[in-house]
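need a structure here:
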Amino acid sequence: MRALYTWGCAAAIWLVASLTASAQTLSIGMSGSEVSSLQNDLVAAGYLARTVDGDYGSTTKEAVALFQKAKGLPVTGRADDDTRAAIERAAGAGYRPGGGVVYAEGNRGSMISDMQVRLQAAGYLKGGIDGVYGEDTTNAVRAFQKAKGIPVSGVIDEMTYGALRNEDTSSVSYEGEREEEESGDRGSSLYSIGDSGSDVSSIQRKLKKMGYLDGAVDGIYGGDTASAVKAFQSDEGLSVTGMVNGDTLSRITSEYAAQSGETVLSPGDSGKKVIRLQNKLLLHGYNPGSVDGIYGEGTAEAVRQLQAEENLARTGIADGDVWDRLDSAPRFTGNYKKVFRMEATAYTPNDGDGRGMTAMGAYAGKGHAAVDPNIIPLGSEVYIEGYGYAICDDIGGAIHGNIIDVGVDNYDQAYKWGMKPKVNVYLIR
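Have a look, this model is predicted:
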């Protein structure tokens, strides 16, 4: 049984901020709570299928531009008052043909490389595979969409993403890759000054824990991050550029794993670390079947699903790469049956009767939520904006109507979450 917290201070701060905030046009490079609110509305309107991170990057810009085009507004990619009001009105009222934007021109990273490999395998990408979503990739995506009967936009939306994931890449072989492997140079920069997002946060987190980064882990690749990368590259005998290419990223990952001693979990393991793994899998939308502290086939299959989607070897073993993905912000696929506008509070495993178990017998924590079964049936899977995925397997004496109590691991996380008066909760299944 879970108790409902009343966060009066948090509610007051929210109310004051709501009344005093001045409207401004949001555009690429901006960040903060207003951007998060815009992204939440874009997700609810079916135009964005990425994590709500508060950073106005390439994906958000393209989602806004697509919305503007669809609604007959001036297509600028910037969210002015008219655009923001229209997006807010559209939230929960429909779904964009093709689904929300997953990747767009301007994005970089290993997942873009994976999409490029698939476009090349399908015969649409003529340029190199460099992990940079540029004009060549946009044109290839347009051609792919036209051939597959997908609405042509040049962005990788959910429908395009699903179609590309089904492409056979076994026959792909390109000269540039062989040359890079032979020379030891794994290609051009994947991340550099000006980039932002969860991938940059992951790099910063590793550099900070290894003692190279003095600045904040904020997901923004600025001067502090570039200096930290240069110092790391110098120590490791790599080319000192301040930019993260394939070699640097691989070395950061391996050195971090060696220094941090991240626990590798595999089938047959049990205990609190397995509970943590199972709850994190739930938070990211990978259901291990049960949260019982036993690494069985359900947990192994959930790990394999994550590995497949992240283009990792499907071993079913939770190694450093798996933990790294699970430590990043959950990504919303945009697929849902129904959306609720709810008040959201938080609780820890020590709340209620103190047993640390949900009403349905799972170990409580992140990835679980208490609901009113008359609103959301017990056992349902939901996505909660600003939180992630959860199984609704708990109840509470004060949880009635459109209220959801999200599971967290400790009181610091509960106070940080506070009380959120209007949160979109998406019923997945």
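
hey, let's count contacts and neighbours off CA atoms from now on
Noted.

what is the end-to-end distance of stretch 326-339?
25 Å (Cα to Cα, to the nearest Å).

how many residues are close by residue 413?
14 (other Cα atoms under 10 Å).

immediately after the helix or strand containing it, which helix or strand?
Using DSSP states H and E, residue 413 sits in helix 411-417. Once the chain leaves helix 411-417, the next helix or strand it forms, by DSSP H and E, is strand 420-427.

and that next one, what does it pack onto?
Packed against strand 420-427 by the contact rule (3 or more Cα pairs under 8 Å, 6 or more residues apart in numbering; DSSP states H and E) you find strand 338-347, strand 381-384.

flag every buried residue along the longest one.
Judged by neighbour count using 16 or more other Cα atoms under 10 Å, the buried positions of strand 338-347 are 339-340, 342-347.

if we can go back for a sec, helices or strands up against the helix holding residue 413?
Here helix 411-417 touches strand 338-347, going by 3+ Cα pairs under 8 Å, 6+ apart.

following the chain onward from the strand it packs on, which element is next?
Following strand 338-347 in sequence, per DSSP H and E, is strand 368-370.

just the buried residues of the helix holding residue 413, please?
For helix 411-417, a neighbour-count test (16+ other Cα under 10 Å) marks 414-415, 417 as buried.

what helix or strand is residue 120 on?
Element membership for residue 120, per DSSP H and E: helix 110-121.

now for whichever helix or strand comes after that helix, which elements pack on it?
Remark: after helix 110-121, the chain's next helix or strand is helix 135-148, criterion DSSP H and E. Counting contacts by 3+ Cα pairs under 8 Å, 6+ apart, helix 135-148 is packed against helix 110-121.

so what does the helix it packs on touch, helix or strand wise?
With contacts defined as 3+ Cα pairs under 8 Å, 6+ apart, helix 110-121 has these neighbours: helix 135-148, helix 158-165.

tell me which of those helices sits nearest to residue 232.
Nearest of those to residue 232, taken as Cα to Cα: helix 135-148 at 31.2 Å.

turn the buried residues of strand 338-347 into CSV, including distance to residue 282.
Rendered in CSV, the data for those read as follows (distance: Cα to Cα, whole Å):
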residue, distance to residue 282
339, 19
340, 20
342, 20
343, 21
344, 18
345, 19
346, 16
347, 17
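
can you list the buried residues in the strand or helix carrying residue 202?
Element membership for residue 202 (DSSP H and E) is helix 198-209. Neighbour counts over helix 198-209 (16+ other Cα under 10 Å) mark 198-208 as buried.

that one to helix 110-121, inter-axis angle?
140 degrees (axes from the mean of the first three to the mean of the last three Cα atoms, to 10 degrees).

tell me the buried residues in the helix or strand just after helix 198-209?
The first helix or strand that comes after helix 198-209 along the chain, using DSSP H and E, is helix 223-235. Neighbour counts using 16+ other Cα under 10 Å place 224-233 of helix 223-235 among the buried residues.

quick one: helix 223-235 to helix 198-209, angle?
60 degrees.

another one to check against the first:
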Amino acid sequence: MAYGFDTLQIHAGARPDPATGARQTPIYQTTAYVFRDADHAAALFNLQEVGYIYSRLTNPTVAVLQERVATLEGGQGAVCCSSGHAAQIMALFPLMGPGRNLIASSRLYGGTITQFSQTIKRFGWSAKFVDFDDLDAVAAAIDDDTRAIFCESIANPGGYITDLDAVAAVADKAGLPLIVDNTSATPYLCRPIEHGATLVVHSTTKYLTGNGTVTGGAIVDSGKFDWSASGKFPSLSEPEPAYHGLKFHETFGPLAFTFHGIAIGLRDLGMTMNPQAAHYTLMGIETLSLRMQRHVENAEKIAAWMEQNPHVDAVTYAGLPSSPYQDRVAKICPKGAGALFTVKLKGGYDACVKFVDSLELFSHVANLGDTRSLVIHSASTTHRQLTPEQQEAAGAGPSVVRISIGIEDADDLIGDLGQALDKAHS
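I've put the predicted structure just below:
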């Protein structure tokens, strides 16, 4: 039977605990698991049998979360890890190698731009940043060493919506996997695999958990990419020495990437999600649809109000009729354009700082996707490491404030924004 989203967000991956009958998924706070016998242990270590060995690799609480996120995204499998940044590295790890590159959207979270433009150089990888509205430029940037294309469904900080179908067509023509960060949208608003994504990554820290308590990440595998077709992905298509010549794609088929992520990615990189974090995230996902509906409802009302405020130069929310990306909402995010956007204030940098400092209900934090409304001046914080040109390209210039709308009373939020805007321009 095909269940609806609201049912799956509560039940997918979970069963009553077989030992106790506990209805809620227990926190399996253990590092290791007892093997039945020596043959059982050998089969697990040879990947001949699926089971639990050591919690750096697999844990029953985390396994429930992996199945739930994969189910909601429409994927074959998922790997959870310690943060969204860990998820990005783990997504790239089986694909890349020294001298290889990826094509990345210029509209990305500032930390991702830094990770891709600076940190991955230490692995011998590189990234080419391109405006993904220019599909010809995306295609032109691809060369023989390109191994992936990366974008966000709803870009942080500006709420820009990527035309995933169009980008996926470019990726398919080049025989490359498309990796989509779906953090800002969640599978409730957008399911990138249905638009051609190969892999979906999440910072589960944000909307999936929804309560600002734990960090986490996830990589969802669509199971649809042919890793053996081009010879460009030997980690998945060629014999793996650590497992006696096992070929992940040949052996595991549509679950090849997922098994590689656990058996090699978590084994050697160690970016493990702890079971308590998985438990908090499972609790959050149970109300995901309800929260996202309220997030969107509030964001639409508040963005429209801010667009009319005399102290505001511009609002980037894609759900506004004035947005150049509104036509993508119905196609990519049919249930709404999310709750993340930026506002450009009259008065520039100084007005932005005063505005942020004058807010009372909004929390000034380096996070988004909380039940609480959040605000940050990206140019001086999350995008501080970028050049002025990169800040502008990412939609995080000095006169821009990022707003993450929560699920409080919208009129209360408007009241707080109004008094802060007045103080910032007094």
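
can you give me the TM-score here?
For this chain pair, the superposition-based TM-score is 0.27 by TM-score structural alignment, normalised by the length of structure 2; 194 aligned residues with a Cα RMSD of 7.1 Å.

about what we covered before: quick one, which of the helices and strands packed on helix 110-121 of structure 1 is nearest to residue 11 of structure 1?
Across these (criterion: Cα to Cα), the nearest stretch is helix 158-165, sitting at 35.2 Å.

buried stuff in the closest one?
For helix 158-165 of structure 1, by 16+ other Cα under 10 Å, it's 158-161, 163-165.

tell me which of those residues is nearest to residue 14 of structure 1?
For the buried residues of helix 158-165 of structure 1, the nearest to residue 14 of structure 1 is residue 158 (33.1 Å; Cα to Cα).

distance-wise, check the closest one relative to residue 65 of structure 1.
Applying Cα to Cα, the value for residue 158 of structure 1 to residue 65 of structure 1 is 17 Å.

picking that back up, reformat the helices and strands packed on helix 110-121 of structure 1 into CSV and put distance to residue 121 of structure 1 next to each item.
Listed next are these as CSV, based on distance: least, Cα to Cα, whole Å:
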stretch, distance to residue 121 of structure 1
helix 135-148, 11
helix 158-165, 10
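
between the ones you listed, which one is nearest to residue 39 of structure 1?
helix 158-165 (16.1 Å).

what is the closest one packed up against?
Packed next to helix 158-165 of structure 1, using 3+ Cα pairs under 8 Å, 6+ apart, are strand 101-103, helix 110-121.

so which of these is the most packed in?
Compared across those, strand 101-103 shows the largest average neighbour count, a mean of 28 (mean count of other Cα atoms under 10 Å).

residue 283 of structure 2 sits in which helix or strand?
Per DSSP H and E, residue 283 of structure 2 falls inside helix 275-285.

next: residue 44 of structure 2.
According to DSSP H and E, residue 44 of structure 2 maps onto helix 38-45.

kindly report the same for residue 200 of structure 2.
Residue 200 of structure 2 belongs to strand 199-203, assigned by DSSP H and E.

ok, then the element right after that strand?
strand 217-221.

show me what that next one is packed against.
Using 3+ Cα pairs under 8 Å, 6+ apart: strand 217-221 of structure 2 touches helix 60-73, strand 77-81, helix 84-92, strand 199-203, helix 256-260.

if we go to 10 Å?
Packed against strand 217-221 of structure 2, as judged by 3 or more Cα pairs under 10 Å, 6 or more residues apart in numbering; DSSP states H and E, are the following elements: helix 60-73, strand 77-81, helix 84-92, strand 178-181, strand 199-203, helix 256-260.

who wins for proximity to residue 421 of structure 2 among the ones you listed?
Nearest of these (Cα to Cα): strand 199-203, 30.8 Å.

re the thing from before, tell me what angle the helix holding residue 283 of structure 2 forms with helix 60-73.
30 degrees.

ok, and for helix 275-285 of structure 2, which residues are buried?
Of the residues in helix 275-285 of structure 2, 275-285 count as buried by neighbour count, 16+ other Cα under 10 Å.

turn those into CSV, including distance to residue 104 of structure 2.
Converted to CSV, those look like this (distance: Cα to Cα, whole Å):
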residue, distance to residue 104 of structure 2
275, 32
276, 33
277, 29
278, 29
279, 32
280, 31
281, 28
282, 30
283, 33
284, 30
285, 29
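
the strand holding residue 200 of structure 2 to helix 60-73, inter-axis angle?
Using the same axes, to 10 degrees: strand 199-203 of structure 2 against helix 60-73 is 120 degrees.

which of the residues in strand 199-203 of structure 2 are buried?
Buried, per 16+ other Cα under 10 Å, within strand 199-203 of structure 2: 199-203.

so which elements touch it?
So strand 199-203 of structure 2, by 3+ Cα pairs under 10 Å, 6+ apart, packs with helix 60-73, strand 77-81, helix 84-92, strand 146-152, strand 178-181, helix 186-189, strand 217-221.

and the ones you listed: which comes nearest residue 291 of structure 2?
Across these, residue 291 of structure 2 has its closest neighbour in helix 186-189 (10.0 Å, Cα to Cα).

the closest one packs against which elements?
Applying 3+ Cα pairs under 10 Å, 6+ apart, one finds that helix 186-189 of structure 2 makes contact with helix 5-11, helix 60-73, strand 199-203, helix 288-307.

helix or strand right after the last one?
Using DSSP H and E, the helix or strand that follows helix 288-307 of structure 2 in sequence is strand 312-315.

what helices and strands are in contact with that following strand?
So strand 312-315 of structure 2, by 3+ Cα pairs under 10 Å, 6+ apart, packs with helix 288-307, strand 340-345, strand 400-404.

one more pass at 8 Å, please.
helix 288-307, strand 340-345.

I'd guessed residue 313 of structure 2 sits against residue 306; true?
No. Taking Cα atoms under 8 Å as the definition, residue 313 of structure 2 is not a contact partner of residue 306, at 9.3 Å.

one step back: I'd like the helices and strands packed on strand 217-221 of structure 2 laid out as a markdown table, including distance to residue 422 of structure 2.
What follows is these, written out as a markdown table (distance: least, Cα to Cα, whole Å):
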| stretch | distance to residue 422 of structure 2 |
| --- | --- |
| helix 60-73 | 42 |
| strand 77-81 | 43 |
| helix 84-92 | 36 |
| strand 178-181 | 36 |
| strand 199-203 | 34 |
| helix 256-260 | 51 |
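
most packed of those?
The highest mean neighbour count among these, using mean count of other Cα under 10 Å, belongs to strand 77-81: a mean of 30.
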